[in-house]
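# Have a look at this fold, sequence not included:
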């Protein structure tokens, strides 16, 4: 790409190459994408309150069940290590994870896989709290950060750093709501 550099007195123009730095196309840290989709998707693992425990970024055309192993592997562990092994860890999944119950079991978690129709019927019961909707609320919190909602970053490292920063801010807001400052 060229631009006008200057004009000579005889009417001719001198062209020079732009000094703009161009990004390399095939970085090793890029998200796996195909030619069909150039977008990215966040996969979240949250606790019962909605605090993010794990974030994995994939191409928008990949199914969520394909990254379940990585999502559970990246989850944060509680700080109380003595009692952690004795606590039963549960994970609520939707119908897209029907064949992935063994992956959750390998990570020491008890999978609860329910289709969407069963949860709609159970809403009519008194005292029912939908479990999968907590993740959708967490996605809504992430989408309130304009820099994350539309991905402008070219590298996966920069986008992951912004996601972790947003997760930290969401976690701090949840803690401040439970324990307000004096």
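The structure has been received and is ready for your questions. Bear in mind that the values here come from a model prediction, so they are computed numbers and not experimental data.

# From now on I want contacts and neighbour counts done on CA atoms only, so please keep to that.
Will do.

# Need the contact partners of the helix or strand hosting residue 165.
Per DSSP states H and E: residue 165 is located in helix 156-178. Residues outside helix 156-178 that contact it (C-alpha atoms under 8 Å, 6 or more residues apart in numbering): 29-31, 51-52, 55, 57, 141-142, 145, 147-148, 151, 153.

# Use this one as the comparison:
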């Protein structure tokens, strides 16, 4: 079961990034540590199925949900997920599958069933507690950076932080890439202040205007970010935020983005 949830190509990329296992001080001291690949299978199982950690079938996955959660906590604090995402983006660029000249940005609301960091009253869900996923993608919909905020945060407040979150992506030739040439966005980002900030960074803003009839044509390029949100929310654990800790929910988001990038690599061969 763990091989189905964590295929070889995913494991080969993530294994070198994991922190070293603690040494056993004495022989026969306590139970053996659950292998990292099995624990990762438990994390991916929760990410895909959306079940509670306590409901992870230990007999099927190979470890308990508590063990999987603890490994998620440790690996999140060790910064494993953003490094995995960056490595996959580098692979995509080296194979010619990353088109960063044109990027699109958007946000998406999700309900939050528990209080915690980055939870706020959602303006689109009767002020119920919620969070927001903010995403920037390349022309093909490859996720470049993702973040989570409270449901009451405006999309435009995360425009610059999300651009700054794009890693420096190496290529076989040329300079590292960390910003697009053109950025597409909907009317929620229609502020001249942010247009000026984008131009100062050498980015051409292509943002729909409020009060103008639909039909600008920007949607021909911007639709890919909506499709990527649909890909992300196929991971059932991301449709509703259950994690009390925002960093753990962020870690699951970054793991899902890495899996999407890996699927893009598979289709290239």
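Everything's here; your move. Note that the structure is a prediction, hence the values are computed from the model and not measured.

# quick one on the thing from earlier: of the contacts of helix 156-178 of structure 1, keep whichever come out buried.
Neighbour counting over those (16 or more other C-alpha atoms under 10 Å) leaves 31, 51, 52, 55, 57, 142, 148 as the buried ones.

# what's the spacing between the third one and residue 74 of structure 1?
By that I understand residue 52 of structure 1. Remark: distance between residue 52 of structure 1 and residue 74 of structure 1 (C-alpha to C-alpha, to the nearest Å) = 11 Å.

# now swap in the fifth one and tell me
Plainly put, residue 57 of structure 1 is 12 Å away from residue 74 of structure 1 if you go by C-alpha to C-alpha.

# Go through stretch 103-119 of structure 1 and flag the buried ones.
Within stretch 103-119 of structure 1, the residues that count as buried by 16+ other C-alpha under 10 Å are 103, 104, 109, 110, 111, 113, 114, 119.

# Please narrow those residues to those residing in strands.
109, 110, 111, 113 (DSSP state E).

# element containing residue 148 of structure 1?
Secondary structure assigned from DSSP H and E places residue 148 of structure 1 in helix 146-149.

# tell me, that helix lands on which residues of structure 2?
Helix 146-149 of structure 1 corresponds to residues 236-239 of structure 2 when matched by TM-score structural alignment.

# Tell me which helix or strand the residue nearest the centre of structure 1 sits in.
When C-alpha atoms, centre = their mean is applied to structure 1, the residue found nearest the centroid is residue 42 (2.7 Å). Taking DSSP H and E as the criterion, residue 42 of structure 1 maps to strand 40-46.

# Which elements pack onto the very next helix or strand once past that strand?
Going down the chain from strand 40-46 of structure 1, the next helix or strand is strand 52-59, by DSSP H and E. Using 3 or more C-alpha pairs under 8 Å, 6 or more residues apart in numbering; DSSP states H and E as the contact criterion, the elements in contact with strand 52-59 of structure 1 are strand 40-46, helix 68-73, helix 156-178.

# so strand 52-59 of structure 1 corresponds to what in structure 2?
Under TM-score structural alignment, strand 52-59 of structure 1 corresponds to residues 143-150 of structure 2.

# excluding its backbone neighbours, what's nearest residue 122 of structure 2?
Distance criterion C-alpha to C-alpha, 6 or more residues apart in numbering; nearest residue to residue 122 of structure 2, sequence neighbours excluded, is residue 151 at 4.7 Å.

# Any idea how many residues pack against the alignment partner in structure 2 of residue 83 of structure 1?
Aligning on TM-score structural alignment places residue 83 of structure 1 opposite residue 175 in structure 2. Residues lying near residue 175 of structure 2 (other C-alpha atoms under 10 Å) number 10.
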